[in-house]
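*Asks:* here's a sequence, model it:
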Amino acid sequence: MAKVDYKQSGVDVEEGYRAVNKYKEHAARTVIPGMLTGLGSFNGMFEIPKGIKNPVMVSGTDGVGTKLDIAFKMKKYDTVGIDCVAMSVNDILCSGVQTLFFLDYVACGKLEAEVAAELVKGVADGCVETGCALLGGETAEMPDFYDIGKYDLAGFGVGVGDKKQMITGKEIKNGDVLIGLSSTGVHSNGFSLVRKLVTNFDDKFILDGKDTGKTIGEVLLTPTRIYVKPVMEVLAKYRKAVHGMVHVTGGGFYENIPRMYPKAEGGKKQLISIIKRDSWNIPPVFGELIKRGADVEKVYNTFNMGIGFVLAVDAKEADSVIEMFNKNASKYSKPGIPDMVAYNIGRVAYAEGEVNGQKDAVVFED
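*Replies:* Coordinates of the predicted model:
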């Protein structure tokens, strides 16, 4: 009987070593105070920052989803790692906490070190943008399980905050202003629908009859905006005025914004969101998707529609918070991506009757 080694079974250990060495170069850019170990250890250790009286760990995990399929078809692998980081760190941010460290998971059918390194480069880019450490990860080569040329990418982050400083939504009240922070486009949700609507990612992206110089695939691969640094900067000055925060992901406005409100109990009225139509600029990619067949009645239940993060803020401080966001926007500029803009998109109100489902919890008005 012929003897078979690991490589002959489909797992190339040497290629794995090459990939890890490339990862280390990217991870080195994310080193921050508190790291006690780096890539290559059996685990990752991070020291809890000093000065936190009652530390609470806050975690978040997510993947990139089927947006990866577009990256594979376009052979552009260096931005989806940013999406991977963004999906977790923006979730963690909703409690008013900055992510301290991140770990990733890359899986494939046949490992190509250069491709895997490009994926991890994006992860490192996202960590640098967040201000967190890439503390470790895992690369799994699973022949006959994943198709050759296909990769999966997921990860999780952990932050630590003071229990008394947590933003839980309990302080949200009638009359609070809803501040929306602009997205970069579709971000990382709704791509199963996108892939039904767009069949050729090399199509030119035409805007107002003019060639933008980009393909629709390039526009769709624009990475998710990371809101951590601008929001933490605002919280350093206005934390008491910020009563709740939302990361607008899968399910759009209707599914995500109500998640920050406390459930009405003891005969109290339920708080809901009143959203002002046309109070922000909707990125043209959404118009393109509607033109290609997306149900206009359901897009706010699928996509972020140009608002990737929402804060419920005391009305007395709302204008100042918006001004601070917009004044600082250029500090977080990225080439080829419009600066983040903060908008007054609506208000918190009491429901006039029973709240039965998402449509009653988010109401649009002209």
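*Asks:* all contacts plus neighbour counts: C-alpha atoms, from now on.
*Replies:* Noted.
*Asks:* which strand or helix spans Cys84?
*Replies:* Under the criterion of DSSP states H and E, Cys84 resides in helix 80-93.
*Asks:* now the very next helix or strand once past that helix, how far from the chain's geometric center?
*Replies:* Using DSSP H and E, the next helix or strand after helix 80-93 towards the C-terminus is strand 99-108. Put simply, strand 99-108 sits 14 Å off its chain's centre (CA atoms, centre = their mean, to the nearest Å).
*Asks:* could you do stretch 303-319 as well?
*Replies:* On CA atoms, centre = their mean, the centre of stretch 303-319 falls 16 Å from that of its chain.
*Asks:* related to what we said a few turns ago, mind giving me the packing neighbours of the helix holding Cys84?
*Replies:* strand 55-63, helix 67-74, strand 99-108, helix 113-130, strand 151-162, helix 228-238, strand 242-247 (3 or more CA pairs under 8 Å, 6 or more residues apart in numbering; DSSP states H and E).
*Asks:* now tabulate these in TSV and tack on mean neighbour count and distance to Gln358.
*Replies:* Formatted as TSV, these follow (neighbours: other CA atoms under 10 Å; distance: least, CA to CA, whole Å):
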stretch	mean neighbour count	distance to Gln358
strand 55-63	19	23
helix 67-74	18	26
strand 99-108	23	30
helix 113-130	24	31
strand 151-162	22	28
helix 228-238	17	26
strand 242-247	26	15
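*Asks:* compare with the first, here's sequence two:
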Amino acid sequence: MAQAPHDPYAAAGVDTAAGDLAVELMKSAVRRTHGPEVQGGVGGFAGLFDASALKDFVKPLLATSTDGVGTKVAIAQAIDKHDTVGLDLVGMVVDDIVVVGAKPLFMTDYIACGRLVPERIADLVRGIAAGCEQTGTALVGGETAEHPGLLGPGDYDLAGAATGVVDADRMLGAHRVRSGDAVLALASSGLHSNGYSLVRHIVAGAGIRYSEHAADFGTTWGEALLEPTRLYTRPLLELIGSSAGSPADGVHALSHVTGGGIAANLARVLPSGTWVEVDRSTWSPPPVFRVLADAGRLELTATEGTWNLGVGFLAVVTEAAAEAVASTLSRAGIATWRVGTVSDGVRSDGDFAEGAKGVDGGAVRLVGAYPEAGAK
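*Replies:* Okay, here's the model as predicted:
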């Protein structure tokens, strides 16, 4: 839907009519995320959300998070498949909120592109809306900006922000963790949305095309590498009693394994002075990690600070609750197993990750060896 040639903005490379068409194409998907709390519908200057329910909280704390998808979008652009990276965005943003025990309320998104192709933008937003539906989050607004000359015609980037709520005395975190607590690993769906600069470096170095068939995966390389991020929101909220905002007895802390890998992210939710040794022998990293490491001539251990290696979330729970929590999550479709125990005793020397992202937390290192491929 091109604008008239005399339009100076169109001559500068910005097509506002295409933006209007993109909104029309995405409207129905966005509306499906709206409950009665959303006021004003789609297209306003600001999204409106009725916060009356917060009156039921004793001391409501608003939890907020913002993130993007990173360079995973380059693979989506390379194979012209744009309907899954929106799910990745929701995973990166909304599941960070759940870490503190908060129920997500609403989300907004921002998409910057070199040339606005309505169908492509609609695919991106439909993916975001699908993720919001799965997590019970209202998509209340967003922005699409065309940046000709700054981004190439086929380039785009997307980011988002979300807000949730938790009662202050029911918040999860390091303040609840005690020595003797069990550490459980929750399986990832694959790479999720972290470490794609290393992925792309390996693929380029190996001379692999994203459109090329990958025998190890039964798909093209691009399709395999676009496997969407697993969304943990609903199972975790059900586990911790989301309807009242209160954690189930025994669940003390959660950690979302994103940039920095397992050790650094677990250390962020442990109290200072405590430590955990995560036992590699308790799981076998899925094929995508092994195939990429082999292609890059890397040991799996060399990627531990970059990839999740099959662990997308960690839960710190009481010893008494460990088996029940693992069973509950496994029944919800998320394989869950024990990887370690929190300790506050004297620790042996070794390469521990201590805190991360400015947090004065605990210390974590991975020990032992991963089983051979297919062993577990």
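*Asks:* about what we covered before: output the residue interval of the second structure matched by the helix holding Cys84 of the first structure.
*Replies:* Aligned using TM-score structural alignment, helix 80-93 of the first structure spans residues 85-98 in the second structure.
*Asks:* average offset of that stretch relative to the first structure?
*Replies:* For stretch 85-98 of the second structure, the mean deviation from the first structure after alignment is 0.5 Å (mean CA distance after the TM-score superposition for the first structure).
*Asks:* using a markdown table, lay out the helices and strands packed on helix 80-93 of the first structure together with distance to Val313 of the first structure.
*Replies:* Listed next are those as a markdown table, based on distance: least, CA to CA, whole Å:
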| stretch | distance to Val313 of the first structure |
| --- | --- |
| strand 55-63 | 22 |
| helix 67-74 | 33 |
| strand 99-108 | 22 |
| helix 113-130 | 23 |
| strand 151-162 | 20 |
| helix 228-238 | 9 |
| strand 242-247 | 5 |
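*Asks:* of all these, which lies closest to Glu138 of the first structure?
*Replies:* When these are compared by CA to CA, strand 99-108 sits nearest Glu138 of the first structure, at 4.8 Å.
*Asks:* that closest one vs the second structure, average offset?
*Replies:* Superposed on the second structure, strand 99-108 of the first structure shows a mean distance to its aligned partners of 0.6 Å (mean CA distance after the TM-score superposition for the first structure).
*Asks:* next up, the contacts around the residue nearest to the spatial centre of the first structure.
*Replies:* Nearest to the mean C-alpha position of the first structure, by CA atoms, centre = their mean, lies Met87 at 2.9 Å. Contact analysis of Met87 of the first structure by CA atoms under 8 Å, 6 or more residues apart in numbering lists Thr61, Asp62, Gly63, Val64, Ser188, Thr224.
*Asks:* can you give me the buried ones in the helix holding Cys84 of the first structure?
*Replies:* 80-93 (16 or more other CA atoms under 10 Å).
*Asks:* what's the closest of these to Val120 of the first structure?
*Replies:* Closest to Val120 of the first structure out of those is Gly81 (6.1 Å), distances taken as CA to CA.
*Asks:* what are the ranges of the helices in the stretch 151-300 of the second structure?
*Replies:* 196-205, 221-225, 233-240, 261-267, 287-295 (DSSP state H, counting those that start in this stretch).
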